[in-house]
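Engineer: Quick one, structure for this:
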Amino acid sequence: MSLKEKLFKQLEDNEDRMIQIRRHLHENPELSFKEEKTAQFIEEFYRDKEVSITTNVGNGNGIIVEIEGGAGEGPTLGLRADFDALPIVEEADVEFKSKNEGVMHACGHDGHTAYLLILGEALIDLKDEWKGKIKLIHQHAEEEPPGGAKSIVASGILDDLDEVYGIHLFPTIDVGDITVCAEEAMTGRSNFELKIQGSGGHGAMPHTTNDALVAGGYFVTTAQTIVSRRMNPNDSVVVSITAFDAPGGYNVIQDSVTLRGTVRYLSMDNQEPIYEEMERLVKGLEVTYGVECTLDYVYDYPVLYNTPEIIDEIEETLSESAGSYFEKVYRDKPQAASEDFAYYLQEKPGAFIFVGAKPEGVENAYPNHHPKFEVNEKSLIISAKAMADIILKKIQ
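Structural biologist: Next up, the predicted model:
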């Protein structure tokens, strides 16, 4: 029996455990930087196994598990799964619904962790048959800036990696499909908060005020001209205002308003120009409306860049297995979402790929970050086998 056959058999034999782990994590979600019990669960999973475990890596609850292959020298590979949840009230109709009110695994990180735990266990059990070293990166705080990945990279614990890999589940992709994207695969992002300080007053006498609400309304619409008039139309750029905080009564013009939003871009060349255009727009608000503006603008996760040669290798490798444990692999367009896995890829060659997880009998699945988000649990074994397929080419 080949190493691949042994590895796949062990994954198949433990598929039910994989699903149960995912459901346990789904029932017990924890927010970014607060994943103490989840981190403890992961640490205990590896405690009696022949591995090196490093906890509290980076700026939170990150865990690095190092497995030494026993078949000689080889590459050092990093495999990453995130494990934080989101501040969302779950509305999905599942038996293993979140027990933590207002917290939900609405992005599939429970599935990422479950598949990597079982794959890691199989790699440990068969470590005498493969060469090199594998570092399992159980990462905290992907969802909340500054994220966990940047600090894990900065710790130096991954300096010896030759390549790094990750998988993300998407219920908007058919189960059985795996998609890959070379070069820019996910957007970079920046977040901002704008406070507009005016001079409030009586709703019947607006002429005696400097109306921050009007200035805010103008900003909401005019910010879109940054994309439509200042950016190259061939570039992918999004500016979204996601919050407009101006509580008050019927007859009171508010003294100040606060707006929040996000910016996405598929080229790092656009990161600073978007900020410069927004800063110019804000200065115009002050002059036009007689208000004072405070813009808090934060450069966040960078563009996720997949190494083209590695994507070519992955596509070739998975194409050989298409029709067995999954249906097909294909090239897809970049994802509009952002991911702090991008920090690993800034330092090391590698790839981040997407595994379809659409629930059975659903035409239009709820997307990631939706209160009714669900994944097809068949995607867990597909993810484990796909990652095994990819790394076996490197460590045999």
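
Engineer: drop to CA atoms for contacts and neighbour counts, all remaining ones
Structural biologist: Noted.

Engineer: Find the centremost residue of this structure, please.
Structural biologist: Glu339 (3.8 Å; C-alpha atoms, centre = their mean).

Engineer: That one against Met186, yeah?
Structural biologist: Yes. With contacts counted by C-alpha atoms under 8 Å, Glu339 reaches Met186, the gap being 7.0 Å.

Engineer: Run a quick neighbour tally on Glu43.
Structural biologist: Other residues near Glu43 come to 18 when the count uses other C-alpha atoms under 10 Å.

Engineer: Also Gly217?
Structural biologist: 12.

Engineer: So which residues of the stretch 1-150 of the chain form strands?
Structural biologist: Using DSSP state E, counting those that start in this stretch, the strands of the stretch 1-150 of the chain run over 52-57, 62-68, 76-82, 133-139.

Engineer: Find the residues that touch each one of Glu339 and Met186.
Structural biologist: Leu304 (C-alpha atoms under 8 Å, 6 or more residues apart in numbering).

Engineer: Could you dump the strands of the stretch 1-150 of the chain into CSV with distance to Glu36 added?
Structural biologist: What follows is those, written out as CSV (distance: least, C-alpha to C-alpha, whole Å):
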stretch, distance to Glu36
strand 52-57, 10
strand 62-68, 10
strand 76-82, 14
strand 133-139, 12
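
Engineer: Including mean neighbour count, could those go into CSV?
Structural biologist: Formatted as CSV, the strands of the stretch 1-150 of the chain follow (neighbours: other C-alpha atoms under 10 Å):
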stretch, mean neighbour count
strand 52-57, 16
strand 62-68, 22
strand 76-82, 24
strand 133-139, 25
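
Engineer: Select, out of the ones you listed, the one closest to Gly361.
Structural biologist: The closest of the strands of the stretch 1-150 of the chain to Gly361 is strand 76-82. By C-alpha to C-alpha, the value is 27.6 Å.

Engineer: Which residues does that closest one contact?
Structural biologist: Residues from elsewhere that reach strand 76-82 (C-alpha under 8 Å, 6+ apart): 109, 112-113, 116, 132-142, 158, 160-167, 391.

Engineer: Among those residues, which are located in helices?
Structural biologist: Secondary structure from DSSP state H places His109, His112, Thr113, Leu116, Ile391 of the contacts of strand 76-82 in helices.

Engineer: Nearest residue to the third one in space, please, no chain neighbours.
Structural biologist: Take Thr113 and drop its neighbours on the chain: the residue closest to it by C-alpha to C-alpha, 6 or more residues apart in numbering is Ala81, 5.4 Å away.

Engineer: How about the contacts made by the closest residue to Pro247 other than its chain neighbours?
Structural biologist: Distances taken as C-alpha to C-alpha, 6+ apart put Gln254 closest to Pro247, at 7.8 Å, once the chain neighbours are dropped. The neighbourhood of Gln254, defined by C-alpha under 8 Å, 6+ apart, consists of Gly198, Ser199, Gly200, Gly201, Asp211, Ala212, Leu213, Ala246, Pro247, Gly248.

Engineer: Next, the structure of the following sequence, for comparison with the previous one:
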Amino acid sequence: MKNERWISQAEAIKEQVVEWRRHFHRHPELSFQEVQTSAYIEEQLRGFGNLQISRPTPTSVMARLIGEQPGRILALRADIDALPIHEENHFEFASQTDDVMHACGHDSHASILLGVAKILSGEKQSIRGEVRFIFQHAEEQVPGGAGQLVEAGVMDDVDAIFALHLISWLDTGKIGLLAGPVMAGNDAFDITVTGSSGHAAYPHQAVDAISVAAQVIVNLQHVVARHIDPLRPAVLSLTQIHGGSGYNSFPEQVKLGGTFRSFDQSERDRMPGLIRQIIEGVAAAHGATCELDYQPGYRPLYNDSKLVEFAREAAVHYFGADVLDPMQPTLGAEDFSAYLQKAPGAFIYIGSRNGTKESNFPHHHPRFTVDEDAMDTGLKMLLLLVDRWQSVQSPLD
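Structural biologist: A predicted model of the protein is given here:
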């Protein structure tokens, strides 16, 4: 590594990074509501010096470190929002906000990026080009903060972008890298089945919306099974059903909700038509009607193969080959994909599973937490990427 002092500085501020993380964990804020979180981040950044700081949206922050030497622009992104989950951990730094907690590691991501900004802000004279630090709001809620930040110009002229995500299915110290498809596109949909209410004792005088909804659910299972190439991963899941309030009457309406996920944008584009065709056919066969409200979500996330190799070489050079995990694609979703419509990038997993520290609960679980030692790996990984970006020919050439 060219700048060994960066690693030394990372060691020196480990406790500060943990302190930032615990502050964020105590004071979580939901998507699009990160008022205090973004204000705290801005306050910390202004204390570092040498950074041009802006607020692209009311609850996000961007800092630009413009070096004294010409070069390309590298962006680093961290998400900062929390989830509507009641925390069941009993840490001294547990959430102080009822029914809101950092259950996905965004508190750690923000803290790691603050650490990188703190170290690099003192290196203005040796930085070539620009390093752009993006503290993004609302990753957890569609339409997502990433798209808003892209519209606000945070990716203008950016040559490449990286992001880290601490993950509880990889052991602490492991780094997960995957080229090509990493996360799926995620769409949501609502279906309203309308029949005709009536007395349960006289079903022939009503149109039973509940039984029609049951047929809709069964038939929608054929969408993936019979309309999508089995070699292309996809899933359609019904996750909500609401209808009825009495024991002796049929409700007029039943509402269903669900999600469709795929790596293939063309499959996402044709999905509303397929769902509508099936549900309207089922409903018509039983004298009912069906309405579909289809809500496109985040685009599929594809890592640039050259940047994944670039990151792999940086990780192996410092940590050794044993830290790497090849990973597998997941049908989860991430709005980091919005940035990748503007510049190539890579989304990197940092293992944070440690059973002795109870950091092995799944993401979005009320007992979720991270092994704080994993933040040291994340901090050093980002510094390694910046250092390598500064010192080698562009991996994109």
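
Engineer: Work out the TM-score between the chains.
Structural biologist: The TM-score (TM-score structural alignment, normalised by the length of the first structure) is 0.95; 390 aligned residues with a C-alpha RMSD of 1.6 Å.

Engineer: what does the residue nearest to Pro247 of the first structure align to in the second structure?
Structural biologist: In the second structure, the residue paired with Gln254 of the first structure is Pro251, using TM-score structural alignment.

Engineer: mind listing what's buried in stretch 325-338 of the second structure?
Structural biologist: Of all the residues in stretch 325-338 of the second structure, those buried under the rule 16 or more other C-alpha atoms under 10 Å are Asp325, Pro329, Leu331, Ala333, Glu334, Asp335, Phe336, Ser337, Ala338.

Engineer: Is it possible to get TSV of those that adds secondary structure and distance to Pro203 of the second structure?
Structural biologist: Converted to TSV, these look like this (DSSP: H, G, I helix; E, B strand; the rest coil; distance: C-alpha to C-alpha, whole Å):
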residue	secondary structure	distance to Pro203 of the second structure
Asp325	strand	58
Pro329	coil	48
Leu331	coil	41
Ala333	coil	43
Glu334	coil	46
Asp335	helix	47
Phe336	helix	50
Ser337	helix	49
Ala338	helix	50
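
Engineer: with those in mind, which one is nearest to Ala179 of the second structure?
Structural biologist: Nearest to Ala179 of the second structure, judged by C-alpha to C-alpha, of those is Pro329 at 9.3 Å.

Engineer: what's the counterpart of the closest one in the first structure?
Structural biologist: So, by TM-score structural alignment, Pro329 of the second structure is matched to Pro334.

Engineer: my guess is that match meets Ser236, correct?
Structural biologist: No. Counting by C-alpha under 8 Å, Pro334 of the first structure stays clear of Ser236, with 9.8 Å between them.

Engineer: quick one: the strands in the stretch 201-350 of the first structure?
Structural biologist: Using DSSP E, counting those that start in this stretch, the strands of the stretch 201-350 of the first structure run over 201-202, 237-245, 252-253, 256-265, 292-299, 304-306, 328-331, 350-356.

Engineer: among these, which is nearest Arg17 of the first structure?
Structural biologist: Nearest to Arg17 of the first structure among the strands of the stretch 201-350 of the first structure is strand 350-356 (19.8 Å), distances taken as C-alpha to C-alpha.

Engineer: Which stretch of the second structure is the closest one matched to in the alignment?
Structural biologist: Mapped onto the second structure using TM-score structural alignment, strand 350-356 of the first structure spans residues 345-351.

Engineer: next one: stretch 217-230 of the first structure
Structural biologist: Against the second structure, stretch 217-230 of the first structure falls on residues 214-227 (TM-score structural alignment).

Engineer: and the matching stretch, how far from the first structure on average?
Structural biologist: Mean deviation of stretch 214-227 of the second structure relative to the first structure after superposition (mean C-alpha distance after the TM-score superposition for the first structure): 1.3 Å.

Engineer: Please compute how far that stretch lies from its chain's middle.
Structural biologist: Distance of stretch 214-227 of the second structure from the chain centroid (C-alpha atoms, centre = their mean, to the nearest Å) equals 28 Å.

Engineer: Check stretch 1-11 of the second structure too.
Structural biologist: Distance, centroid of stretch 1-11 of the second structure to centroid of chain: 29 Å (C-alpha atoms, centre = their mean).

Engineer: Next, the buried residues of that stretch.
Structural biologist: Of all the residues in stretch 1-11 of the second structure, those buried under the rule 16+ other C-alpha under 10 Å are Trp6, Ile7, Gln9, Ala10.

Engineer: ok, now how distant is the counterpart of the residue nearest to Thr113 of the first structure in the second structure from Lys342 of the second structure?
Structural biologist: Correspondence of Ala81 of the first structure to the second structure, assessed by TM-score structural alignment: Ala78. Distance from Ala78 of the second structure to Lys342 of the second structure, counting by C-alpha to C-alpha, to the nearest Å: 17 Å.

Engineer: Kindly report the same for Gln295 of the second structure.
Structural biologist: With distances taken as C-alpha to C-alpha, Gln295 of the second structure is found 23 Å from Lys342 of the second structure.

Engineer: which ones are touching Arg26 of the second structure?
Structural biologist: Contact analysis of Arg26 of the second structure by C-alpha under 8 Å, 6+ apart lists Phe93, Ala94, Ser95, Gln96, Thr97.

Engineer: From those, keep the buried residues only.
Structural biologist: Ala94, Ser95, Thr97.

Engineer: what's around Val370 of the second structure, how many residues?
Structural biologist: 26.

Engineer: er, His364 of the second structure actually
Structural biologist: The number of residues packed around His364 of the second structure, counting by other C-alpha under 10 Å, is 17.

Engineer: Kindly confirm my reading that it is in a helix.
Structural biologist: No. Assessed with DSSP: H, G, I helix; E, B strand; the rest coil, His364 of the second structure is coil; it does not lie in a helix.

Engineer: which residue sits closest to it in space, ignoring its chain neighbours?
Structural biologist: Per C-alpha to C-alpha, 6+ apart, closest to His364 of the second structure is Ala103, 4.8 Å.

Engineer: How much space separates the equivalent of that neighbour over in the first structure from Tyr46 of the first structure?
Structural biologist: Here Ala103 of the second structure is matched to Ala106 in the first structure, going by TM-score structural alignment. Relative to Tyr46 of the first structure, Ala106 of the first structure is positioned 26 Å away (C-alpha to C-alpha).
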